[in-house]
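Asks: sharing a sequence plus its predicted fold:
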Amino acid sequence: MPGRWTLDKSRISEAAAVVFHIPNFREIGDAYKYPGQYWVAWSMESRQNYRRLADPEIMKHFDITMTYESRSDVWAPYLPRIRWWEETFARPIPLKTEIAPVAHFQSARLNYSGRVDFAAELSRHIKIDSYGRHLNNRSILGPDLGSKTKVGTIARHRFCLALENSIETDYVTEKIFDAFRAGTVPIYLGAPNVSEFVPTNSYIDANAFRDAKDLVSYLQHLIETPQAYEAYFAWRARPLPDGLVKRLQHLETPTFCRLASLVRQRMEDRADPPAGKPTLPFGRISFLRTRFRRWQKKVPS
């Protein structure tokens, strides 16, 4: 059974499955659900950031979940693919040329993890170059080319703060992987199971220390003991852990291909043909509010 994806919303009645980006929930209030159609809840954001993901009254309307959580029907994590790891292994460790041992990039103020207070307290005990909009004290060198510039900037520092905006199981974002790519040591605050996503002894766990002073004492030890610091890069010369390899192999099939296979399987397993009329899962009021909001956007001010 061939299939294809489309962004043409006018064809929603023909779709076997419709993918909704939950962080843009306001845009789906007027959606009709057609008989036999599968609705997919897609999000890369944590539940703390978008509470709708944990709201049973909203989520009951979706048949399939596609999120960073490994328990999702279709797993869609930030975990880089196998080729990325191979390229990272081949990259040399850059010289650490900055005076400040620690680099920090943060622009959003989201702080469910306590990262703002953590970074502020740490900065009282060790020099941190903060390049983001939040807690900014340093500008990047040259033009900002996005991720490439960020990685190149981090690479000049011995350590990089990799602080998630919330602490959730499986919520391991690009922050720690950017540090690996840069060839620096991440100081990680976030998912309690981060060890399932990264090589052994590849990062410093911020929660393993009593307080900021204790952590800074350890960082100073690494700075003064090159052999101890370099041990954090030993993983680059070893095979990745079996558990991580298994996850990477699963992710080699693109996310939307895995979703298409799941939808196809569910359609084949369905005993009875779909029947009934289209429904408005979020109700008439939500329908009217969404349509009115769209109308307002089109009306010139």
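Replies: Sure thing, it's come through.
Asks: switch to C-alpha atoms for all contacts and neighbour counts from now on
Replies: Fine.
Asks: how about stretch 11-27: buried residues?
Replies: 12, 15-20, 22-23, 27 (16 or more other C-alpha atoms under 10 Å).
Asks: which one of those is nearest to Leu161?
Replies: Nearest to Leu161 among the buried residues of stretch 11-27, counting by C-alpha to C-alpha, is Pro23 at 25.9 Å.
Asks: another one to put next to it:
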Amino acid sequence: MIIKSFVKSFGFYKISILLLVICAVWIGQRYVRPYFNLQFSTYNYQYPAPGEDFIVGIEPHTDVIPEFVLNIIKLAFYDRSVVVDHLRAPHLLIRDKNARRGELLKCQRWNAPYITFSGESSTMDRKNYRRNAPPIVEFVSSTPQKIRELYFPFVVWDYKPFVRHKEGNKQRKFLAYIHSNCVPQREKLFAILKERNVEAEGLGKCSRTNDETVIPSRSVGWRSLDEVYANYNFGMAMENKQHPGYITEKIMCVFRGGAIPIYWGDSATVKKYFNDKAFIDVGAFKTLEDAADYIIAISQNETEIKRMQNESIFKDGKEPELFKVSRDPNHPLLKEAARFLRSAYFKAIVNDSAPPMSRDIDFE
């Protein structure tokens, strides 16, 4: 009754307009505001003088940034001493895509250009942009969609060469499924395989069948799964979605343990870097049932299992250049990204004291 009397007295048309205005304000606050502010505000301060520190801030402060990102920043601002400091006003901010919105809303104290990074298939949501402007550069783990995006898939962030695990249980079991995000594709394929081979074991939070095997916490690091996969012939390495360019550490975890990865994700990208004779690509089959049939057939062929386990993990037996960025701070791909970042940075600020000729970098 109250609502009806309110509508009758105020008028349906006026209420509709009011609701539209409220929605527009809400959308503007969450999505449009950074772009609006970009047109009417600037980063008005001096580039640090020679000998002064170039201050980098991290949002939130508790985050750990990927080493390759920090190396890119050091290369980009090679003419200054790059220092991570949360107490002094920063010249550049780094914002984590996965940080909670509540934490990010507290990080509006400084007005400085910022970059973001994401290890997921998606980039930072616009509602999590800083209020002053969108980021000048975004480090992404999937195929770039915007000019300001630079591609470094999550699988390379902390990659180090390794020798595949050859020991473990000599009589390896069939298959290990270690996932905490119960994506339908993963769950359905595991259910099919479990139905056809009782030795398929769920060791994570999803479809758990084995309470005896203790899986190390994610905080310990994904390399801690080596000893687990070393006791199985196959390991499910299925991404949470099929997204162009998106490859995580999952396939590498299985390879490290000496098992054969059962992969699902972006088939084109994974085959660009990895040897397709060393893993099983679920995406190459018309149905999950067809993929399961093939996996079961391989599992019954000891010669084929050994062949696949002894294959080089990388395409053409060579480590791709992209996989070297985490351990070579002067890698050409990092230098290329540094040039891009430096250019974007000086386009974003005004009244900087850096001579125009030094806005580009000559690493030679």
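Replies: Looks like it arrived, so ask away. Since the model is a prediction, treat every value here as computed from it, not as a measurement.
Asks: as CSV, the buried residues of stretch 11-27 of the first structure with distance to Ser107 of the first structure would be great.
Replies: Below are the buried residues of stretch 11-27 of the first structure laid out as CSV (distance: C-alpha to C-alpha, whole Å):
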residue, distance to Ser107 of the first structure
Ile12, 36
Ala15, 38
Ala16, 39
Ala17, 35
Val18, 32
Val19, 29
Phe20, 26
Ile22, 22
Pro23, 19
Glu27, 25
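Asks: so of those residues, which ones are in helices?
Replies: Assignment to helices by DSSP state H places none of the buried residues of stretch 11-27 of the first structure there.
Asks: which residue lines up with Pro244 of the second structure in the first structure?
Replies: In the first structure, Pro244 of the second structure lines up with Thr169, judged by TM-score structural alignment.
Asks: what residues are up against its match?
Replies: By C-alpha atoms under 8 Å, 6 or more residues apart in numbering, Thr169 of the first structure lies in contact with 69, 191-193.
Asks: which positions within stretch 159-178 of the second structure qualify as buried?
Replies: 159, 164-165, 168, 173-178.
Asks: figure out the length between the terminal residues of that stretch.
Replies: Criterion C-alpha to C-alpha, to the nearest Å; first-to-last residue distance in stretch 159-178 of the second structure is 20 Å.
Asks: next: stretch 17-28 of the first structure.
Replies: 14 Å.
Asks: for it, give me every contacting residue.
Replies: Under C-alpha under 8 Å, 6+ apart, the answer for stretch 17-28 of the first structure is 12, 37-43, 45, 50, 52-53, 263, 290.
Asks: so how far is Gly142 of the first structure from Phe62 of the first structure?
Replies: Distance from Phe62 of the first structure to Gly142 of the first structure, by C-alpha to C-alpha: 46 Å.
Asks: more neighbours: those two, which one.
Replies: Using other C-alpha atoms under 10 Å as the criterion, Phe62 of the first structure and Gly142 rank with Phe62 on top: 16 against 7.
Asks: residue in the second structure matching that one?
Replies: Match for Phe62 of the first structure (TM-score structural alignment): Pro135.
Asks: could you export the contacts of Thr169 of the first structure as JSON lines, including neighbour count and distance to Trp295 of the first structure?
Replies: Shown next, in JSON lines, are the contacts of Thr169 of the first structure (neighbours: other C-alpha atoms under 10 Å; distance: C-alpha to C-alpha, whole Å):
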{"residue": "Glu69", "neighbour count": "21", "distance to Trp295 of the first structure": "36"}
{"residue": "Ala191", "neighbour count": "20", "distance to Trp295 of the first structure": "41"}
{"residue": "Pro192", "neighbour count": "15", "distance to Trp295 of the first structure": "44"}
{"residue": "Asn193", "neighbour count": "13", "distance to Trp295 of the first structure": "45"}
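Asks: so Pro94 of the first structure touches His157, yeah?
Replies: No - applying C-alpha atoms under 8 Å as the test, Pro94 of the first structure and His157 come out as separate, 9.1 Å apart.
Asks: for the most centrally placed residue in the second structure, list the residues it contacts.
Replies: The centre of the second structure sits closest to Gly119, judged by C-alpha atoms, centre = their mean, with a distance of 1.1 Å. Counting by C-alpha under 8 Å, 6+ apart, Gly119 of the second structure makes contact with 140-141, 153-154, 248.
Asks: out of those, flag the one nearest to Ala348 of the second structure.
Replies: Nearest to Ala348 of the second structure among the contacts of Gly119 of the second structure is Val140, at 20.3 Å by C-alpha to C-alpha.
Asks: state the distance from that closest one to Ala24 of the second structure.
Replies: For Val140 of the second structure relative to Ala24 of the second structure (C-alpha to C-alpha), the value is 29 Å.
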